[in-house]
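[1] Sequence plus predicted model, see below.
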Amino acid sequence: MTRSLVIALILAFGVQNPEPRTPNQERRTKNLEPGTRNPEPVLRVGFARPGGGYVTETMPLEAYVARVVAGEALRNSQPAALEALAITVRTFALANRGRHRADNFDLCDQTHCQVVRAATAATERAAQATAGRLLLRDGAPASIFYTASCGGRTEIPSAVWPGAEDPPFLPSHEDEACRGVPEWSAELRDADLVRALRAAGFRGERLRDARVVARSGSGRVAWIRLDGLRPDEISGQDLRVAVGRTLGWQHIKSTAFDVRRAGDRFRFTGHGSGHGVGLCVIGSARLAERGQTPEAILAHYFPGLPISGVSGLSGISGVRHLPDPVISLTLPDEDEGERTAIERRALGARDEIAKVLGVAPPPTITLRFHPTVDDYARATTQPWFTSGAIVDGELHLPPLAELRDRGVLDRAMRHELVHLMTDGLLATRPLWVREGAALYFSNRDAAPPAAVRAPCPGDNELRRPVSAGALTSAYARARACFARQIEQGRDWRNVR
């Protein structure tokens, strides 16, 4: 195992400073001439094992659609609702095919992708009745979402996943068919809520109060003030995720809620279930009960998106081919809405850094955001206060929300990308040279080195720091030593 040391996330100190691992995978259906038939695509689905890891099963697309509709639909839904969901599920599958490329399969069987269960006769009929039909954007499967219940109003993507695109076919609009459903309430002991927040990276022993300070345009909780913890604010979505991971997802079912303190507990009351973006499963079921067609249901939730025509039960036509991704990105379920934005930022940073360094950009980058700080620390063996590591050529980063909330998301990605492009050429140099290069090229706007020269850090200071403060000092000196030689006109490859 090889890994880079990483830039620290230490707020108090304010530090501002390949080859693909899996075979190429076919990403989309081939572009066909009108009227021709395409062999039915197959998907490699990873089924989670109780002890960890996945078992991969290959299945035809329509068999997969029938099994996902069985896992995601409301029980006893009308055929029109099942068919609308089948088209949505098929579109989602092809738009996200290869999401688990780094794991050597396409999609998993959990909520991170789509829930897979045993198909029923009704879900098989829905899959076959809509076989080959997709929601398209610019000739390719559209990037869409669906939710268990919007609670009466759908949400825009960026209100759930900061940085996500808000296309016109994913608006926030009233959904009378799902108004106020389901209602829910939960009581959490303050000690349990603190435990969940501390597991998410917050600091403090006692939460004196929690109150909503901002809501999105749909009325969902945007921000909550946490009296007694640091940081002292958290988004509604991040609170839901923090509680779900530690205490269970049955407590805070959506971000459409109110919260108040009641003695030693916090009482949450709300409605809806899930993120609220895109097709509402409960709402679509009720629309079908009122006689709406699958096409009308999809037009209600995805306005303006065309539906591809049918090319027989075994073919998909009119869909253009999309190339394999340069960025192989792994995200937790709650961050999936930011996939496109993160891929775009990582690709832009890769190209910019390669140009500055004068090297060829790596053809493929594997980037993994971990769901928790503890998960990141276990995978990388790095301390909690670091913000990235390279393990076996893969870039590992702490939770996306943590990096974003601390304002270091772009810098953390850039830091590891510099390591990816320079460590091989600097492998024989002292560790301060490699860290100095990453610190310097990931933040060219940082202050110049101090006039008084401090000694360059030794390898042990960077590999095994005695404290967060000691690591901060070592990073600052590594960057200063590297920057001085660059400013004297030395090429970065010759710093030593």
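    Received, thanks.

[2] CA only for contacts and neighbour counts going forward, please
    Will do.

[3] Next up, the contacts around Q292.
    A80 (Cα atoms under 8 Å, 6 or more residues apart in numbering).

[4] which SSE is it in?
    Using DSSP states H and E, Q292 maps to neither a helix nor a strand.

[5] measure it to A285 for me?
    10 Å (Cα to Cα, to the nearest Å).

[6] try it against this one:
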Amino acid sequence: MGVPLVFTLALAAVLVPAAGVKVRVQGRVESVPVETYVAWAVAGELGGTGEAEALRAMAVVARTWARTNEGRHRSEGFDFCQTTHCQRLDPAAVSGLVRRAVADTDGAILWYRGQPAVVFHSGDCGGRTASAGELWPGMARPYLPSKEDPFCSRGGPFAWRAVLRWDQLEPVLGRRGLRYLAVGARSGSGRVLRLDSNRGPVDAGELHVGVGRTLGWNLLRSRVYSVESTPEGARFSGKGAGHGVGLCQKGAVEMAKSGANFREILAYYFPGTKAGVNAQGLEWRRLGGELTEVWTLEGVAPMSASAADAAWREARRRSGLDAACRPRVHEYPDTALFRDSTGASGAVAAVTRGCTIHVNRPARLAAQGGLAQVLLHEMMHVLIGANRRAPLPEWFEEGLAEFLAGGATRAAERERVEALIRRHGREAVLRFLQTGLPE
């Protein structure tokens, strides 16, 4: 057993994270767990890298952004879109590395003085990050400064060019007869704030958003550029990608290549913040068993170290199912921490999301003689989730887990599953995981 990964937790929560969010993906609205959303965002924003520490840092930032921006599209009936207006989502690109990064930082966000931090991220800061205040008045934060980024500069800048005709720019800016543009003012980090034109001053933010929305976001890739006017239009030459505030994804990858861990990456881009499920100072430690992992708090004796392996073996034996993942058990010593970290009701003994089982007060469960049964039931949920290929109602999954684990807590659901088994047979009912319930 070792302690290879730790990050900050706390006992007192400021906000209670929602158990799920509504996301508009490919034209439809889906309700998904927060951690699923985070995995989609990490895959969409940084899924092309193989640097685990950069992915972990991205997971914390993506989760923090979701925490502080929930309901961004509430008037449209969902929380987040799948574009860079929110965070770019790519469900199909979620890899094993991405899943691991999300699981390794499960529930952790960035905190500053007891409050969730306001965070931003972009692809390439061009060698110097922008402060939030220089681009967005009123958004200045001490942990969002402008600073040189030598990591982003490695390998040379991401250079881009764009040529926009005057007849394209005129409707974007609402200025007929536009024939001249030049940089009029820059911020301290070199971002263009204002342009001069033959039709008066132009706000650079207005230009950037207008071009992006009407002509495409692949033209003016950043606000670090120069501009030359020609009879036909304006020629832009720039570097970097995105606004440059907060986490620079290119820089994070280069830091990871240099040996930095995700905490060091986050400290570099968000100085003065700390990563944790809550705002203050306890630490997770990870204990590796033969078949499973148990995560507990520093100074708290793990209750599931041997029981988790035993439950996993027994769950596979009884069900005849298997899963490629390595189950993880997170132990919460008090109900408030369990509730605030998972968003689940404090009345439940445990909740499973994917291959991670969150256990509420395992010492109490062990003293009552119920820990082994709870772990067995939740391991069944891991197997059911890993083998499910069709939409299934909650009662079926709960009843099947209860039947396979030999439990009696969800008696009504178990009875419904047993009725299906009497009618169709055990193996046929297990195949419903692949096919869905019959009509």
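    Great, that's in hand. Keep in mind that what you see is a predicted model, and the values were worked out from it rather than measured.

[7] Tell me how the two chains score on TM-score.
    With the length set by TM-score structural alignment, normalised by the length of structure 2, the two chains reach a TM-score of 0.58; 276 aligned residues with a Cα RMSD of 2.8 Å.

[8] Read off where the strand or helix carrying Y376 of structure 1 ends up in structure 2.
    Taking DSSP H and E as the criterion, Y376 of structure 1 maps to helix 373-380. When structure 2 is aligned by TM-score structural alignment, helix 373-380 of structure 1 has no counterpart there.

[9] next structured bit after that helix?
    Next element after helix 373-380 of structure 1 (DSSP H and E): strand 389-391.

[10] Okay, buried residues for the next helix or strand after that next one please.
    Sequence order places strand 394-397 as the next helix or strand after strand 389-391 of structure 1, per DSSP H and E. Judged by neighbour count (16 or more other Cα atoms under 10 Å), strand 394-397 of structure 1 contains these buried residues: E394, L395, H396, L397.

[11] Make a markdown table from the residues you listed and add distance to A119 of structure 1 to it.
    A markdown table is the format used below for the buried residues of strand 394-397 of structure 1 (distance: Cα to Cα, whole Å):
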| residue | distance to A119 of structure 1 |
| --- | --- |
| E394 | 36 |
| L395 | 37 |
| H396 | 36 |
| L397 | 37 |
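
[12] ok, the residues you listed vs V356 of structure 1, which is closest?
    Using Cα to Cα, L395 comes nearest to V356 of structure 1 of these, at 20.2 Å.

[13] In structure 2, what sits opposite that closest one in the alignment?
    Using TM-score structural alignment, L395 of structure 1 lacks an equivalent in structure 2.

[14] Kindly confirm my reading that G348 of structure 1 is in a strand.
    No. Counting by DSSP: H, G, I helix; E, B strand; the rest coil, G348 of structure 1 falls outside a strand, being helix.

[15] And the helices in the stretch 251-400 of structure 2, which stretches?
    Assigned helices in the stretch 251-400 of structure 2, in chain order: 262-269, 305-319, 335-342, 362-367, 371-387, 394-405 (criterion: DSSP state H, counting those that start in this stretch).

[16] what do you get for the stretch 101-250 of structure 2?
    132-135, 150-153, 166-173, 204-215, 249-257.

[17] residue furthest from the geometric center of structure 2?
    Relative to the centre of structure 2, and counting by Cα atoms, centre = their mean, the farthest-placed residue is P231 at 46.4 Å.

[18] my read: that one touches G177, true?
    No. Shown here, P231 of structure 2 and G177 do not form a contact pair, counting by Cα atoms under 8 Å, at 11.8 Å.

[19] so what's the aligned partner of W223 of structure 1 in structure 2 up against?
    Using TM-score structural alignment, the equivalent of W223 of structure 1 in structure 2 is R194. Contacts for R194 of structure 2 (Cα under 8 Å, 6+ apart) come out as V183, G184, A185, R186, P201, V202, D203, A204.

[20] still contacting in structure 1, which of the residues you listed?
    With both residues aligned by TM-score structural alignment, their matches' Cα atoms under 8 Å, the contacts of the contacts of R194 of structure 2 that structure 1 also has are V183, G184, A185, R186, P201, V202, D203, A204.

[21] And the residues you listed, which of them are buried?
    Neighbour counting with 16+ other Cα under 10 Å marks V183, R186, V202, A204 as buried within those.

[22] Need those in CSV (columns: distance to V172 of structure 2).
    Formatted as CSV, these follow (distance: Cα to Cα, whole Å):
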residue, distance to V172 of structure 2
V183, 18
R186, 21
V202, 11
A204, 12
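
[23] Which pair of the residues you listed spans the longest distance?
    Greatest spacing in these, by Cα to Cα: R186 and V202 (12.6 Å).

[24] circling back to that earlier point, right, so of the helices of the stretch 101-250 of structure 2, which gets closest to F78 of structure 2?
    Closest approach to F78 of structure 2 among the helices of the stretch 101-250 of structure 2 (Cα to Cα): helix 204-215, 20.9 Å.

[25] that older thread, single out the most deeply packed of the helices of the stretch 251-400 of structure 2.
    Ranked by mean neighbour count, the helices of the stretch 251-400 of structure 2 are led by helix 371-387 with a mean of 23 (mean count of other Cα atoms under 10 Å).

[26] Perfect, I'm done here.
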